[in-house]
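S.K.: missing the sequence, but the structure's below:
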């Protein structure tokens, strides 16, 4: 599908795994967590139980590293039948702190693309996760000067986007969203009458995967790098 740029006034960007690396750190931490609990279960079982715990806790903790850490602690207690020692819990907490202090690794072509677009379009960030952590990453990235507005959403469903675009006085017909997640960044926008551009990242959280049937009728453009936006706009 080709993007109709004629009426586009505002371009929205997801942050994690669209502007900078994120999911890779979660996968690395999951591997370290499985190693810590290897005396209780197999790696496959630990991964499955951690994912189940994360999904169960989303309504309570939301998205982000802090909720992930709490889910790791809960999972460790469950898998060990309450026998996990304090030293292991301390190591789990340190895994989370390590994630929160990771350097911000900007993806290829991001700054060049934002610099190209900024004079002709209103650029905004629409992301989800922990507010403090997302603010930290944006500040460390050095990208904040490119954006007119930054919004950290509790979730990215159709209603969340509708409410935000209404609040920002943005007509969906004048808006295009750019992101790596079909579930969070692409399909909800198509469903409310906006356009969307998918930039796949090599690692995707299972919760963000979509069924083929959900994707069959959606009309959006897929690009391999954010730098490809330069040839579109």
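M.R.: Ah, there it is. These numbers were taken from a predicted model, which means no experiment stands behind them.

S.K.: CA only for contacts and neighbour counts going forward, please
M.R.: Noted.

S.K.: hang on, residue 126 in a strand?
M.R.: Yes. Under DSSP: H, G, I helix; E, B strand; the rest coil, residue 126 sits within a strand.

S.K.: next up, a second structure to put side by side with the first:
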């Protein structure tokens, strides 16, 4: 007899609501502002390298992204970037922090349906204040039995959360759009990792699927998640 799932974890950004597209729009603005100093491909490569360097200090989220853009602007201009460009980048970050939340298709229905039958939790990484703002605006907050805003999503972090808020990772499921952060670490500790693709993927979040892993599944959209949970529990 298949063991019933006890706890279902949801990622937030680009799983429940749009996020990456706002970063892409700001990157386009960044490229326009710096077009006299660097071609777009070179600029984006320098920005990505800055983000990778800075994650350990700034963490994930808009504030670290803006600081990485400013650092990159200083680097590619030899510290001669105009103050007006710095101001425009700060303003762009403020706009991102105030942008209204737009839920992805099926997000509300999937969380609502599964909250009736399982313990559901939100596990997201990023800036605490910004993630709390987005959750409040989403209207989904009351559906979750727990909310975890973490600095990294690792096997150790998932094990601690699913042990504390569930019956361990073996009876847990994590669904998200990041193979690297949402799926692979959960599968590594014996839980179910469900990949739901989003059209835009941040380069840092790319990873290979855990091919051949019994507890790895992929769905086209969140509307398919309740039926997948039923199939898993039916064995």
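M.R.: Perfect, I can see it now. What you see is a predicted model; the values in this text were computed from it and never measured.

S.K.: now the strands for the first structure?
M.R.: 10-13, 122-128, 149-153, 175-179, 195-198, 221-222 (DSSP state E).

S.K.: Need those in a markdown table (columns: mean neighbour count and distance to residue 60 of the first structure).
M.R.: Below are those laid out as a markdown table (neighbours: other Cα atoms under 10 Å; distance: least, Cα to Cα, whole Å):
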| stretch | mean neighbour count | distance to residue 60 of the first structure |
| --- | --- | --- |
| strand 10-13 | 21 | 26 |
| strand 122-128 | 20 | 15 |
| strand 149-153 | 17 | 15 |
| strand 175-179 | 25 | 25 |
| strand 195-198 | 26 | 29 |
| strand 221-222 | 16 | 33 |
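
S.K.: Indicate which one of these is closest to residue 25 of the first structure.
M.R.: strand 122-128 (16.4 Å; Cα to Cα).

S.K.: Find me the equivalent region of the closest one in the second structure.
M.R.: Aligned by TM-score structural alignment, strand 122-128 of the first structure falls on residues 119-125 of the second structure.

S.K.: Please apply the same query to stretch 103-113 of the first structure.
M.R.: Stretch 103-113 of the first structure covers residues 100-110 of the second structure once aligned (TM-score structural alignment).

S.K.: what number of residues lie near the residue mapped onto residue 36 of the second structure from the first structure?
M.R.: When the first structure is aligned by TM-score structural alignment, residue 36 of the second structure is paired with residue 39. Neighbour count for residue 39 of the first structure, taken as other Cα atoms under 10 Å: 9.

S.K.: Also residue 81 of the second structure?
M.R.: So residue 81 of the second structure, with other Cα under 10 Å, has 18 neighbours.

S.K.: Quick one: end-to-end distance for the match of stretch 103-113 of the first structure.
M.R.: 21 Å (Cα to Cα, to the nearest Å).

S.K.: gap between that stretch and the chain center?
M.R.: 14 Å (Cα atoms, centre = their mean, to the nearest Å).
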